[in-house]
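> no sequence for this one, just the structure:
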């Protein structure tokens, strides 16, 4: 979760002002807030998240303690490919997350013979990632979804309308699953080069190579 700090600063003579921080990870914000309190110049202090929910220090501490044992700080990369000759699709997703202070990477791909276009394959790859998040018991968290499909990213973020019926159905299906899981999505476009891991998984699925793997990453 990313939040900002609102700090009402006071001087020894009673003058004061309200200061606002940039957005930052919740754990970092808590460290800064605790340091601010030690100055003795805090009249009031709270945190604001992206949904405009206000948190106290006590509430934020409890939240961070709870989520540490569950997957959090999640970023999802997704990609889909469609072979016009065989009418087969390949889907790939990579999920990075932290749990119990350790970083993990989950890789998953799948193939499909039921899709009709590359754009549908891209949507299906994102939906595949939601299925994997549900299996990880991820819920009520902000999550970044990263892909190289301008169509999917812009349609799901509301920048472009989904005029094609098949794509609109996928968008509705994804929105429904996000609401069911309580996930607050943030969609981020990247170049194909920067989405190479998910792209490789989708290509492997087209070749009939199934990948399902979870690994703990080494901290640098």
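Arrived safely, thanks for sending. On a predicted model such as this, the values are computed, not experimentally measured, just so you know.
> contacts and neighbour counts: CA atoms only from here.
Will do.
> Which residues does stretch 133-151 contact?
Contacts to stretch 133-151, defined as C-alpha atoms under 8 Å, 6 or more residues apart in numbering, come from residues 1, 70-79, 119, 122, 153, 160, 181-192, 195.
> Over to stretch 53-73?
By C-alpha under 8 Å, 6+ apart, the list of residues contacting stretch 53-73 reads 1, 26-27, 30, 33, 45-49, 96-101, 136-138, 141, 143.
> Inside helices: which ones of those residues?
26-27, 30, 33 (DSSP state H).
> quick revisit: taking the contacts of stretch 133-151, please make a ChimeraX selection of just the buried ones.
In ChimeraX, this line selects whichever of those come out buried by 16 or more other C-alpha atoms under 10 Å:
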select :1,70,71,72,73,74,75,76,77,78,79,119,122,153,181,183,184,185,187,188,189,195
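> For the chain, which segments count as helices?
26-38, 57-67, 118-135, 150-156, 165-181, 196-206.
> Would you mind giving the orientation angle of the second one with respect to helix 26-38?
Right, the one you point to is helix 57-67. 150 degrees (axes from the mean of the first three to the mean of the last three C-alpha atoms, to 10 degrees).
> ok so, going back, now the ones in helices among the contacts of stretch 53-73 as CSV including distance to residue 64 and neighbour count?
Formatted as CSV, these follow (distance: C-alpha to C-alpha, whole Å; neighbours: other C-alpha atoms under 10 Å):
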residue, distance to residue 64, neighbour count
26, 8, 21
27, 7, 15
30, 9, 22
33, 14, 19
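> so how far is residue 51 from the residue nearest the centre of the chain?
Central residue of the chain (C-alpha atoms, centre = their mean): residue 143, 1.9 Å from the mean position. Counting by C-alpha to C-alpha, to the nearest Å, the gap from residue 143 to residue 51 is 13 Å.
> Same check on residue 96?
23 Å.
> want to compare, so here's the second one:
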């Protein structure tokens, strides 16, 4: 989750200037706020998250202490593969996140039967990744989702319409899951070469190789 600071700065004429920061991490925001308050010239200092919720410094410190051990700073890569001959899909997901002071990566896949198209496999892979986030206890956080399926991501953003009934059902399912988890999603289209790991996991799922691995990143 990123946070923005807003405050009033008192100049020599006793006038007050409204100031604000860029979106920064919670730890950096608290450090910055403490340094601002140390000047003795700052009043009405508030923190805002991406959902518009506000806190004062004392509340912000308590919040960070509470979420320190929860997964955060989450980036999800997803990809779906499809075999027309068998109507099977391979779903691949790679998830990077921080927990405490440590960084982790999860690699996971799943084979899914009775798919109709590669586009449906992409939606199923996205939903598969959401289920992993739910199992991790992720909720009310901003998450970045990266994939090479421009159609899926643009439809999830609401920029492109979706006319296929089957895909609309997946859209509804995904949106409901994100709403339940309270996620603030960011969708990023990436080239296929940057999505090789999720693509490989999807292929391995079609080959019958089940993978779920959580790795500490050193």
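Received it, and whenever you're ready, just let me know what you need. All of these numbers come straight from a predicted model, not from anything done at the bench.
> For residue 5 of the first structure, find the nearest of the helices of the first structure.
helix 26-38 (6.8 Å; C-alpha to C-alpha).
> Residue 96 and residue 51 of the first structure: which is more packed in?
The neighbour comparison of residue 96 of the first structure against residue 51 (other C-alpha atoms under 10 Å) goes to residue 96, with 20 against 9.
> show me the contacts for the more buried one.
73-76, 103-106.
> Swap in 10 Å and give it another go.
Neighbouring residues of residue 96 of the first structure by C-alpha atoms under 10 Å, 6 or more residues apart in numbering: 71-77, 103-107, 214-217.
> In strands, which of the contacts of stretch 133-151 of the first structure fall?
Residues of the contacts of stretch 133-151 of the first structure located in strands (DSSP state E): 72-79, 184-189.
> Adding distance to residue 112 of the first structure, write those residues out as TSV.
Formatted as TSV, these follow (distance: C-alpha to C-alpha, whole Å):
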residue	distance to residue 112 of the first structure
72	30
73	30
74	26
75	24
76	20
77	19
78	15
79	14
184	27
185	25
186	26
187	24
188	25
189	24
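> Tell me how many other residues surround residue 83 of the first structure.
15.
> Grab the nearest non-local neighbour of it.
Excluding its sequence neighbours, the residue lying closest to residue 83 of the first structure (C-alpha to C-alpha, 6 or more residues apart in numbering) is residue 89, at 6.2 Å.
> Return the distance of the one you found relative to residue 121 of the first structure.
6 Å.
> which residues do these two both contact?
Joint contacts of residue 89 of the first structure and residue 121 (C-alpha under 10 Å, 6+ apart) are 80-82, 111-112, 114-115, 202.
> are any of these buried, and which?
Neighbour-count burial (16+ other C-alpha under 10 Å) applied to these gives 80-82, 111-112, 115, 202.
> Isn't residue 161 of the second structure up against residue 154?
Yes: assessed by C-alpha atoms under 10 Å, residue 161 of the second structure is found in contact with residue 154 at 8.5 Å.
> hmm, back to that, just the ones in helices among the contacts of stretch 53-73 of the first structure now: which is nearest residue 20 of the first structure?
residue 33 (11.7 Å).
> re earlier: and the helices of the first structure: which comes nearest residue 13 of the first structure?
Using C-alpha to C-alpha, the helices of the first structure put helix 26-38 closest to residue 13 of the first structure, at 17.5 Å.
> counterpart of the closest one in the second structure, which residues?
The alignment of helix 26-38 of the first structure onto the second structure (TM-score structural alignment) spans residues 26-38.
> Next, the mean deviation of the matching stretch compared to the first structure.
In the superposition against the first structure, stretch 26-38 of the second structure averages 1.2 Å from its aligned positions (mean C-alpha distance after the TM-score superposition for the first structure).
> Run the chain-centre distance for that stretch.
25 Å (C-alpha atoms, centre = their mean, to the nearest Å).
> Could you do stretch 12-22 of the second structure as well?
Counting by C-alpha atoms, centre = their mean, stretch 12-22 of the second structure comes out at 33 Å from the chain centroid.
> So what touches it?
So stretch 12-22 of the second structure is contacted by 2-11, 29, 32, 41-47 (C-alpha under 10 Å, 6+ apart).
> These in strands, which ones?
2-10, 42-47.
> Going by distance to residue 168 of the second structure, which of those residues wins?
Scanning these for proximity to residue 168 of the second structure, where the rule is C-alpha to C-alpha, the winner is residue 2, at 30.7 Å.
> count of neighbours near that closest one?
18.
> What of residue 118 of the second structure?
If we define neighbours as other C-alpha under 10 Å, then residue 118 of the second structure has 20 of them.
> Isn't it up against residue 202?
No: judged on C-alpha under 10 Å, residue 118 of the second structure makes no contact with residue 202 at a distance of 11.5 Å.
> Overlap in contacts, those two.
79-82, 89-90.
> what's the burial count for the closest residue to residue 112 of the first structure other than its chain neighbours?
The shortest distance from residue 112 of the first structure to any non-neighbouring residue, by C-alpha to C-alpha, 6+ apart, is to residue 89 (5.1 Å). For residue 89 of the first structure, the number of neighbouring residues by other C-alpha under 10 Å comes to 29.
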